[in-house]
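Enquirer: I'd like to go over a predicted model; first the sequence, then the structure.
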Amino acid sequence: MKRTSVVLAVLLLVLPGLAAAESGPNLELQGPMKQGSLVIGMAAPGARATLDGAALPVAESGLFAFGFDRDHGPAARLVLSYPDGTSIERRLEVAPREWAIQRIDGLPQKYVTPPPETLARIAKERKLKTAARAARIGDTWFAQPFIWPATGPITGVFGSQRIYNGEPRRPHYGVDVAAPTGTPIVAPQAGVVTLAEADMYFEGGLVFLDHGHGVTSVMMHMSRVDVEAGQRVEQGETIGAIGATGRATGPHLHWGMFWRGAQIDPQTLVGPMPDGQAVAAGGN
């Protein structure tokens, strides 16, 4: 069996919700074709790829990844070009999703409408995050199965429209897991830390963990950060602890993911919450 077939067969078994989107002699894609999803592809070695005209990194093996943002439109255009001059073009249909509305009250007003004296700090922290997002790690850990970085009741889901203290704000780009302060947070997959900050204004303790090709986990509101930028960590390794730092009303982990500028729903990459944890009402 060819390597492409082996890798994609494994992905079908270990990643929840995956279904074959396209297959052929020179291209296989796996992943839910819907808003907020990550898609993993295998092409013949030596291929080059673009999505909607933007170049994608492709590993020597032909493995690559791309994501659809929460608000992605109904279609995307994928093109692969091969050294022999042949090419493949696919129009990918991107299914829409319905998003919940989540109201969160009791936040300190400074986190809803930051006072002028904090704007310089917020701008500085934004530059840190932008620089970390630009990092590119060539490994392909993203193609392996993910695990939950912490367990507990799910108190917030990806894509919901957030209303803080009665004021509409940007959507929630992650899944919230409630647990006591100090509960360990582990790496959901191997990766390289591209940002590690203990006291960000909105996020509190914050870690970016790049799983390769820009597929990055975001851990927020941490009471303790145990890693530093540039460090490689393995799946299951402790990277910090749950807290209620930054814009939070109680101790919980916010686990977000992004690929380049696209926000990805982490729950599309893991199975159900272990230990029978139920989805709780409300949010953090």
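Expert: Yep, it's here. Since the model is a prediction, treat every value here as computed from it, not as a measurement.
Enquirer: contacts, neighbours, all on C-alpha from now
Expert: OK.
Enquirer: residues near the nearest residue to Gln263 once chain neighbours are set aside, how many?
Expert: Once its chain neighbours are removed from consideration, Gln263 has its nearest residue in Asp69; the separation is 4.9 Å (CA to CA, 6 or more residues apart in numbering). The burial metric for Asp69, expressed as a neighbour count using other CA atoms under 10 Å, is 22.
Enquirer: okay, pairing it with this:
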Amino acid sequence: MKRLTIIFCILLQWTVASAADEPSAGYSLDGKLVQGGMVVGRAQPGSKVTQDGQAVRISKDGVFLLGFTRDAPETSALEIRSADGTVIKETLQVARRDYKIQRIDGLPKRKVTPRSEADLKRIRDDVVAVKRARTRDDDRQDFLGGFQWPLEGPITGVYGSQRVLNGEPRRPHFGVDVAAPVGTPVRAPAPGIVTLAVPDMFFSGGTMIIDHGHKLTSSFLHLHKLHAKVGDRVEQGQVVAEVGATGRVTGAHLDWRMNLRDRRIDPELLVPPMPNLSAK
């Protein structure tokens, strides 16, 4: 009986997934329905899309993006209203993830618990600049070609891990860290437009943000040198910066983060597995 139940559940999941992929269903989704994930959706041109009541940009040819936060609930409400008045309402099942605890010691106390008014002002100014850089919202679809790793190297930090800095619990980590020597080239993971290029922010040091369209952005932190400026159009694989050890770090690495609208997503879910460097 238990075996029959398992088979039925598998068939049910396959049926739901297949219906979403069929054009007759009115839409399709491509990606991982998981905490930290992002999916590319397609619906009839002229449709209006919302996710959990939030309006989602949809391109002229019907492309849209859905994202799920680190602690997204197990369901997400998708609504698509087509130009002919048809309404599709779906409850998407979002898979849960288990997150690691990462302990980092040896950080300068000033970078863990800033107290001076000068430091606090810098932090406030940095937050404003980053928010402004993420306000761009246009119909470019630079994300459709997929993403590649900005550089190759050992992964030393992962998305969602609970950070304990100098023994003090802090906010989770929202990026993926790749260790590499200072000066290692950092390449654009996908085409886009640079919306932030600052050589020295308080926590993140040299920082760059690239907008890929539909308010999907890549952020690169702790950079040594920046090779692109605000307003530049960059292509996938183009060198845009160099790995550094700036800001709040204990060693040289790249911290790559991604945001979709106000949702922090996991870059590692959008790229192939990191190549086995020892095999090269």
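Expert: Thanks, I have it. Just so we're clear, the structure is a prediction, and the values are computed from it rather than from any experiment.
Enquirer: give me the buried positions along stretch 155-166 of the second structure.
Expert: 157-165 (16 or more other CA atoms under 10 Å).
Enquirer: coming back round to it: the residue nearest to Gln263 of the first structure: what secondary structure?
Expert: In the three-state summary, Asp69 of the first structure is assigned as coil, counting by DSSP: H, G, I helix; E, B strand; the rest coil.
Enquirer: what do you get for the one 3 residues further on?
Expert: Judged by three-state DSSP, the three-state class of His72 of the first structure is coil.
Enquirer: show me the residues around it that make contact.
Expert: For His72 of the first structure, the set of contacting residues under the criterion of CA atoms under 8 Å, 6 or more residues apart in numbering consists of 35, 94.
Enquirer: tell me the one of the buried residues of stretch 155-166 of the second structure nearest His212 of the second structure?
Expert: Tyr159 (20.0 Å; CA to CA).
Enquirer: looking at this, the closest one is in a helix?
Expert: No - assessed by three-state DSSP, Tyr159 of the second structure does not belong to a helix; its assignment is coil.
Enquirer: the residue lying closest to Lys60 of the second structure once chain neighbours are set aside: neighbouring residues, count only.
Expert: The shortest distance from Lys60 of the second structure to any non-neighbouring residue, by CA to CA, 6+ apart, is to Pro45 (5.7 Å). For Pro45 of the second structure, the tally of surrounding residues (other CA under 10 Å) stands at 14.
Enquirer: check the secondary structure at the aligned residue in the first structure for Pro45 of the second structure for me.
Expert: Under the alignment (TM-score structural alignment), Pro45 of the second structure pairs with Pro45 of the first structure. Taking three-state DSSP as the rule, one finds Pro45 of the first structure in the coil state.
Enquirer: residues in the first structure matched by stretch 192-205 of the second structure, start to end?
Expert: Counterpart in the first structure of stretch 192-205 of the second structure, with TM-score structural alignment as the criterion, is residues 191-204.
Enquirer: what sits up against the matching stretch?
Expert: Outside of stretch 191-204 of the first structure, the residues that reach it under the criterion CA under 8 Å, 6+ apart are 111, 121-122, 125, 128-129, 132-133, 135, 137, 141, 205-212, 220-225, 227-235, 244-247.
Enquirer: 7 Å - rerun?
Expert: Among residues not part of stretch 191-204 of the first structure, those counted as contacts by CA atoms under 7 Å, 6 or more residues apart in numbering are 111, 122, 125, 132, 135, 141, 205-212, 220-222, 224-225, 227-234, 245-247.
Enquirer: on that earlier part again, would you check how far apart the residue nearest to Lys60 of the second structure and Gly145 of the second structure are?
Expert: For Pro45 of the second structure, the distance to Gly145 of the second structure under the criterion CA to CA, to the nearest Å works out to 20 Å.
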